[in-house]
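[1] Any chance you could fold what I've pasted below:
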Amino acid sequence: MLKIAIIGGGYVGLVSAACFAEFGVSVMVAETDPARLDRLRRGEIPIYEPGLDPLVERNRAAGRLGFTGRIEEAIAGAEAVFIAVGTPSRRGGGHADLSYVFAAAEQVLAALDHPTVLVTKSTVPVGTGRRLAALAAARRPELAIDVASNPEFLREGSAIGDFMRPDRVVVGAETERAREVLRALYRPLNLIETPILITGLETAELIKYAANAFLAMKVTFINEMADLCEAVGADVHGVARGMGLDRRIGAKFLHPGPGFGGSCFPKDTLALARIAQDARAPSRLTEAVVAVNDARKAGLGRRVLDAAGGSVRGMRVAVLGLAFKPETDDMRDSPAIPLIEALADDGADIIAYDPAAMAAAKPLLPAAVRYAETAEAAIEGAAVLVAVTEWNEFRALAPAWLAARMQGRLIVDLRNIFDPAAIRAAGFVYHGVGRGSVSQLAANPEFEQDFEQDREFSDG
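    From the prediction side, this is the model:
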């Protein structure tokens, strides 16, 4: 049985560890945060990810997955050591902070007593693998340590499926041993004929940034088209459908909304822009994506205020959804944060609900915000309803039911989860995103149906 170590029991490390163990690999996770480690050892999963709890438990029970606070224990006999620690944006510049990566590498190199493959799973700037190889040669010249890059492409809320049934696996490896070890780890994917792309270190590192920036660009582009649709009376769903039917474009990530957030798109687009600037090959498109998305999120409060006639002072505003997208509790760069701050600054009485993210949201939102235990409780007596995250349970809220419970008649739907015609028929003033005209939807209801079928969580 192959044995590997994963340094870091956060989102990427924990999902990767559980999925590799499901492949039949022996995996030991090193986690230095005592509180997180204690929870993992007790069988508690510290992140919200559908399907992860039973996957971890099944592989722990089978003896293929373990957790330790000691690097030495984790890497003992490991044929590959994956670094899966955070690479947040550095304050003031947007460059990726690699301090955790190199701290982990130093600990691994100090404790190693056998040859191995050192693999970056974290998203790291171009050139990081080369620096790690130089560090390994300097620290442990007596050991044969190969360095490889194996970027992750995991969407929060869909991470297990993304790992077990990926579009592709990218491996940056320049020695035969590194290539052989990583091919062996991913051998179970041969059954579903998953492409495994073997490249050099720099190419693999850049693929992750380029892919995320391109997807973020699609999100940002359709948001700009949504603004244009509102101005000219078109409907963005029809525009997105018409674009997506072109196989060269595709329907994925053409879903208008309040702007992207989360752990990947914001930091990766900003990091790619900085990498390109430092290399004197600036990516103006990426820079524009960052600027347009930031402006969109900053303007969300004004969108609601304008819909309410200029102010929501003293009004009860129900906010449905806080996480940056459904099926996660991640609040990083969530559009809900600037939106709620703007509403609170205007004097709104805000009551919020999210199925998973309220505990994570409370430290990030104004103290005056109240939290409901259910969507129904949040809506009761509200003058304004603002939909921020497209959790499926919100789609089931019937217009007549809403009308019977809300005091006001204003709905601002930042995810287009409601049927405009049905909501308006129930007596509401409805403001969606990019829905300048509902006549197209009335004449072509398949637009709405196809749009929902093609929808993926479009924020990374």
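[2] Going by C-alpha atoms from here, please, whenever you check contacts or count neighbours.
    Will do.
[3] helix or strand for Ile337, which one?
    Using DSSP states H and E, Ile337 sits within helix 336-345.
[4] Strands of the stretch 51-200 of the chain, residue ranges please.
    For the stretch 51-200 of the chain, strands defined by DSSP state E, counting those that start in this stretch occupy the ranges 65-68, 80-83, 116-120, 145-149, 169-172, 196-199.
[5] can I get those strands in JSON lines with distance to Val369 and mean neighbour count?
    Output for those, formatted as JSON lines (distance: least, C-alpha to C-alpha, whole Å; neighbours: other C-alpha atoms under 10 Å):
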{"stretch": "strand 65-68", "distance to Val369": "38", "mean neighbour count": "22"}
{"stretch": "strand 80-83", "distance to Val369": "38", "mean neighbour count": "27"}
{"stretch": "strand 116-120", "distance to Val369": "40", "mean neighbour count": "25"}
{"stretch": "strand 145-149", "distance to Val369": "43", "mean neighbour count": "26"}
{"stretch": "strand 169-172", "distance to Val369": "43", "mean neighbour count": "23"}
{"stretch": "strand 196-199", "distance to Val369": "48", "mean neighbour count": "16"}
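[6] Using CSV, lay out these together with distance to Ala231.
    Listed next are the strands of the stretch 51-200 of the chain as CSV, based on distance: least, C-alpha to C-alpha, whole Å:
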stretch, distance to Ala231
strand 65-68, 55
strand 80-83, 48
strand 116-120, 46
strand 145-149, 46
strand 169-172, 42
strand 196-199, 44
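[7] Figure out which of the ones you listed is closest to Met217.
    Between Met217 and those, the shortest separation by C-alpha to C-alpha is 21.5 Å, and it involves strand 169-172.
[8] name the helices or strands packed onto that closest one?
    The contact analysis (3 or more C-alpha pairs under 8 Å, 6 or more residues apart in numbering; DSSP states H and E) places strand 169-172 against strand 145-149, strand 196-199, helix 201-232.
[9] If we use 6 Å, what do you get?
    Here strand 169-172 touches strand 145-149, strand 196-199, going by 3 or more C-alpha pairs under 6 Å, 6 or more residues apart in numbering; DSSP states H and E.
[10] Alongside the first, I'd like the structure of this one:
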Amino acid sequence: MRIAMIGTGYVGLVSGACFSEFGVHVTCMDKDKGKIDQLLRGEIPIYEPGLDDLVAKNVKAGRLTFTLDLAEAMKGADAVFIAVGTPTRRGDGHADLTYVYAAAEEIAANLDGYTVVVNKSTVPVGTGREVEAIIRKARPDAEFDVASNPEFLREGAAIGDFMRPDRVVIGAESERARDTMRRLYRPLHLIETPIVMTNRETAELTKYAANAFLATKITFINEIADLCEKVGADVHDVAKGIGLDGRIGKKFLHPGPGYGGSCFPKDTLALVRTAQQHEAPVRIVETVVDINDKRKKSMTSRIVAACEGSLAGKTVAVLGVTFKPNTDDMRDAPSLDIVPALQAAGAHVRAFDPAGMHEAAKLLPGVDWRADAYQTLEGADCVAILTEWNEFRALDLNRCKALLKRPAMVDLRNIYNPAEMAAAGFLYSSIGRGSAPAGRQAG
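    This next block holds a predicted model:
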């Protein structure tokens, strides 16, 4: 089989590489000449563990190619995937479908024989119908179907998620389109991956509903963490106690500074706007969006408290700025709220991130970027952990304490044990577990 993938961003590049690993001939197309030039040189424009090797392997095998020419990409293709950005539209919170509709118009101009046009981008309910109308208006004689095939990829684990997914969701209106999609996903069918075959609207809504539910779990445990601090409970034990219930599950019950990234913030907001538009408001999701926005902004107060109530003239060491580990993605990262607030309060901010500093430097002016964690801590009044990269989980605490001007740590990801930090002489605070004064065992 042959497919074309429009867009070489996170979803398009990962999906294209993984389909080629299945034995499909994939041509990835993008209008960004810089990206295509990078890919043709064997350079990967995004950070995703294992993606460089996967791309190199399939390029060498002749199954994966890159081009700026959509006509070339679509030549002989059984399906063409739309994997372009759908950012939040300025002003009203709806998903901006400009790139999706532009792709539909260009697909119409290049259709040659029966083709399934697949929306891989996250799009509101009804977008598939709009894409079909755009193509049909331009090419009333063309043979095509429009399908929805939402992605469920976690940044940092995307290849595994594609190759061994919990499920594949396909929304298609004709048996011919369903058959094409089944053949594409045959390797997953052979390993008994559940494949949910439904209509387009259901597939489109499934993606939003899934992300909204996960965002709700994160927000729920964050609020429970705040309550734990007030009543002397441990949020991790609470999370374990409820997560062992099969009806709830243990995933996405880790407290922190609020969710970020390329999906949850924009998708929850887009779902809220879609629901309002159809006069079926989703009040729970509306509350989740509001709470999460306020939570990211409120984290600064914890760092101020660790610095004895004032940041004026003080240096704060920040470890991790990406929204999660194993990615260089800065979209809606809590650091984008926290770092500017620290600076506005008078702090000098030093920071280190294993993968995100190049992108973060464009978004966080005035930050003193350092080469590693220990350089970042040297002479700082406080250290704040914003992203739970593995290399931050086993820092040499004695060395950290010697480097810091004052042994204060604000751990917004709860990667250390309060009792151990107190025993090591740190003024340590975390989420949902209270604070442990230096030199005293926490109970």
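[11] For the two chains, what TM-score is obtained?
    For this chain pair, the superposition-based TM-score is 0.97 by TM-score structural alignment, normalised by the length of the second structure; 439 aligned residues with a C-alpha RMSD of 1.2 Å.
[12] Quick one: average offset of the helix or strand following the helix holding Ile337 of the first structure versus the second structure, please.
    Per DSSP H and E, the first helix or strand lying C-terminal to helix 336-345 of the first structure is strand 349-353. Compared with the second structure after fitting, strand 349-353 of the first structure deviates on average by 0.7 Å (mean C-alpha distance after the TM-score superposition for the first structure).
[13] following strand 349-353 of the first structure, which helix or strand comes up?
    helix 358-361.
[14] how about that next one, aligned to which bit of the second structure?
    Aligning helix 358-361 of the first structure against the second structure (TM-score structural alignment) gives residues 357-360.
[15] which stretches of the stretch 301-443 of the second structure form strands?
    According to DSSP E, counting those that start in this stretch, the strands that the stretch 301-443 of the second structure contains are 315-319, 348-352, 368-369, 382-385, 408-411, 427-429, 435-436.
[16] Single out the most deeply packed of those strands.
    strand 315-319 (a mean of 28; mean count of other C-alpha atoms under 10 Å).
[17] who are the neighbours of that strand, in terms of helices and strands?
    strand 348-352, strand 382-385.
[18] Quick one: closest of these to Thr300 of the second structure.
    Closest among those, once you apply C-alpha to C-alpha, is strand 382-385, at 9.9 Å.
[19] counterpart of the closest one in the first structure, which residues?
    Counting by TM-score structural alignment, strand 382-385 of the second structure lines up with residues 384-387 of the first structure.
[20] compared with the second structure, how much does the matching stretch deviate?
    Overall, stretch 384-387 of the first structure averages 0.3 Å from its counterpart (mean C-alpha distance after the TM-score superposition for the first structure).
[21] Contacts for that stretch, please.
    With C-alpha atoms under 6 Å, 6 or more residues apart in numbering as the test, stretch 384-387 of the first structure has contacts from 317-320, 410-414.
[22] likewise stretch 240-260 of the first structure?
    Looking at stretch 240-260 of the first structure with C-alpha under 6 Å, 6+ apart, the contacting residues turn out to be 218-219, 222-223, 293, 297, 414-415, 458-459.
[23] Now with 7 Å, please.
    Outside stretch 240-260 of the first structure, the residues that touch it by C-alpha atoms under 7 Å, 6 or more residues apart in numbering are 215, 218-219, 222-223, 226, 293, 296-297, 335, 414-415, 433, 447, 451, 454-456, 458-459.
[24] Quick one, which of those are buried?
    215, 218-219, 222-223, 226, 293, 296-297, 335, 414-415, 433, 447, 451, 458-459 (16 or more other C-alpha atoms under 10 Å).
[25] do you know which of the strands of the stretch 51-200 of the first structure lies nearest Leu2 of the first structure?
    The nearest among these, by C-alpha to C-alpha, is strand 80-83 at 8.9 Å.
[26] could the helices and strands packed on strand 315-319 of the second structure go into JSON lines alongside distance to Ala158 of the second structure?
    Converted to JSON lines, those look like this (distance: least, C-alpha to C-alpha, whole Å):
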{"stretch": "strand 348-352", "distance to Ala158 of the second structure": "24"}
{"stretch": "strand 382-385", "distance to Ala158 of the second structure": "24"}
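[27] So which of these is nearest His25 of the second structure?
    It's strand 348-352; of these, that one is closest to His25 of the second structure (C-alpha to C-alpha) at 39.8 Å.
[28] Tell me the helices and strands packed up against that closest one.
    Using 3 or more C-alpha pairs under 7 Å, 6 or more residues apart in numbering; DSSP states H and E as the contact test, the elements touching strand 348-352 of the second structure are strand 315-319, strand 368-369, helix 373-377.
[29] what's the mean deviation for the first one versus the first structure?
    Superposing on the first structure and averaging over aligned pairs (mean C-alpha distance after the TM-score superposition for the first structure), strand 315-319 of the second structure comes out at 0.7 Å.
[30] before we move on, the earlier item: any chance of the strands of the stretch 301-443 of the second structure in CSV, plus distance to Ala306 of the second structure?
    Putting the strands of the stretch 301-443 of the second structure into CSV (distance: least, C-alpha to C-alpha, whole Å) gives the following:
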stretch, distance to Ala306 of the second structure
strand 315-319, 10
strand 348-352, 15
strand 368-369, 20
strand 382-385, 7
strand 408-411, 6
strand 427-429, 8
strand 435-436, 10
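[31] hmm, who's touching stretch 346-362 of the second structure?
    Residues contacting stretch 346-362 of the second structure (C-alpha under 7 Å, 6+ apart): 311-322, 327-330, 343, 367-373, 376.
[32] Pull out the buried positions in it.
    Of the residues in stretch 346-362 of the second structure, those buried (16+ other C-alpha under 10 Å) are 347-357, 360.
[33] Understood, closing this out.
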